[in-house]
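A.B. asks: any chance you could fold what I've pasted below:
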Amino acid sequence: MPTGPTTRDGFLADCRARITFDLLSNTWNGVTLWALRDGPRRHGELRERIGGISAKVLTETLRRLEYNGLVERSAYAEAPPRVDYALTALGRTLLEPIEVLGAWGFLHGDEVLQAQDERPQ
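C.D. replies: Here you go, the predicted structure:
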């Protein structure tokens, strides 16, 4: 199993590790992946579960995640039409890193907020 970059230049533009940072740098990517962890969801269910995300931004996020192979979209020819979104096997591999980052936020979030309050604007 790869252990990561072994040189100081490990995060240069052509480094595969940057893909992860690019994917998780968008707030809604990680949140949407996490919201799908328990199984397929419809667009409206995801909006409700996530909170604070517009329909447009959720649609853009789901398309981006689908483009990157992390989410699959399943459309059903029903009346009314139904579309579900689910994590792919690749998408599931990001749940553990997202959980670790979330745990870090719970542990250190207050410290970050305090540092922000102490900085002059």
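
A.B. asks: rest of the way, CA atoms for contacts and neighbours
C.D. replies: Will do.

A.B. asks: hang on, Tyr85 in a strand?
C.D. replies: Yes. With DSSP: H, G, I helix; E, B strand; the rest coil as the criterion, Tyr85 is part of a strand.

A.B. asks: next up, for comparison:
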Amino acid sequence: MVRGLTEGLGADVVIEAVGVPETFELCTRLVRPGGHVANVGVHGGPATLHLEDLWIKNVTITTGLVDTYSTPTLLRLVAAGQFDAGRFVTHRFAMDDFEKAYDVFRRAGETAALKVVLTQS
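C.D. replies: Predicted structure coming up:
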């Protein structure tokens, strides 16, 4: 789909936010020559970096956790009803099930977890 939308070139920027090897490797295949792969997913294991495919593409790969610089703006948008953060919630758990919730989020590739919400009851 990305290739079709970009006339075969690939995306300028691809963000890996899941933290599983398959999504990182997919991102490196979807990025266009001269593009950027931003890896913000928290990986618990190794992912393969296919340099045999990437060396000629001159891509930039950055890693790191997402900073909170834009958090105040995001919270204002949510409070004003201009951004529906609920669309990203895929799982809900009671606080007593914290360990289960963390496990579901940790295995996002298997559980399709995007955002996990914990509630008091």
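
A.B. asks: superposing both, give me the TM-score.
C.D. replies: Between these two chains, after superposing, the TM-score reads 0.28 (TM-score structural alignment, normalised by the length of structure 1); 58 aligned residues with a Cα RMSD of 5.0 Å.

A.B. asks: need the helices for structure 2, in chain order.
C.D. replies: In structure 2, the helices defined using DSSP state H lie at 2-5, 21-30, 51-54, 71-79, 98-106, 108-111.

A.B. asks: for structure 1, same thing?
C.D. replies: With DSSP H as the definition, structure 1 shows helices at residue ranges 17-25, 27-35, 43-50, 55-67, 89-92, 95-118.

A.B. asks: could I get these as CSV with distance to Tyr76 of structure 1 and mean neighbour count?
C.D. replies: Rendered in CSV, the data for the helices of structure 1 read as follows (distance: least, Cα to Cα, whole Å; neighbours: other Cα atoms under 10 Å):
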stretch, distance to Tyr76 of structure 1, mean neighbour count
helix 17-25, 28, 13
helix 27-35, 21, 19
helix 43-50, 14, 15
helix 55-67, 17, 16
helix 89-92, 21, 15
helix 95-118, 27, 12
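
A.B. asks: could I get the ones you listed as a markdown table with distance to Ala75 of structure 1?
C.D. replies: Output for these, formatted as a markdown table (distance: least, Cα to Cα, whole Å):
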| stretch | distance to Ala75 of structure 1 |
| --- | --- |
| helix 17-25 | 25 |
| helix 27-35 | 19 |
| helix 43-50 | 12 |
| helix 55-67 | 14 |
| helix 89-92 | 19 |
| helix 95-118 | 24 |
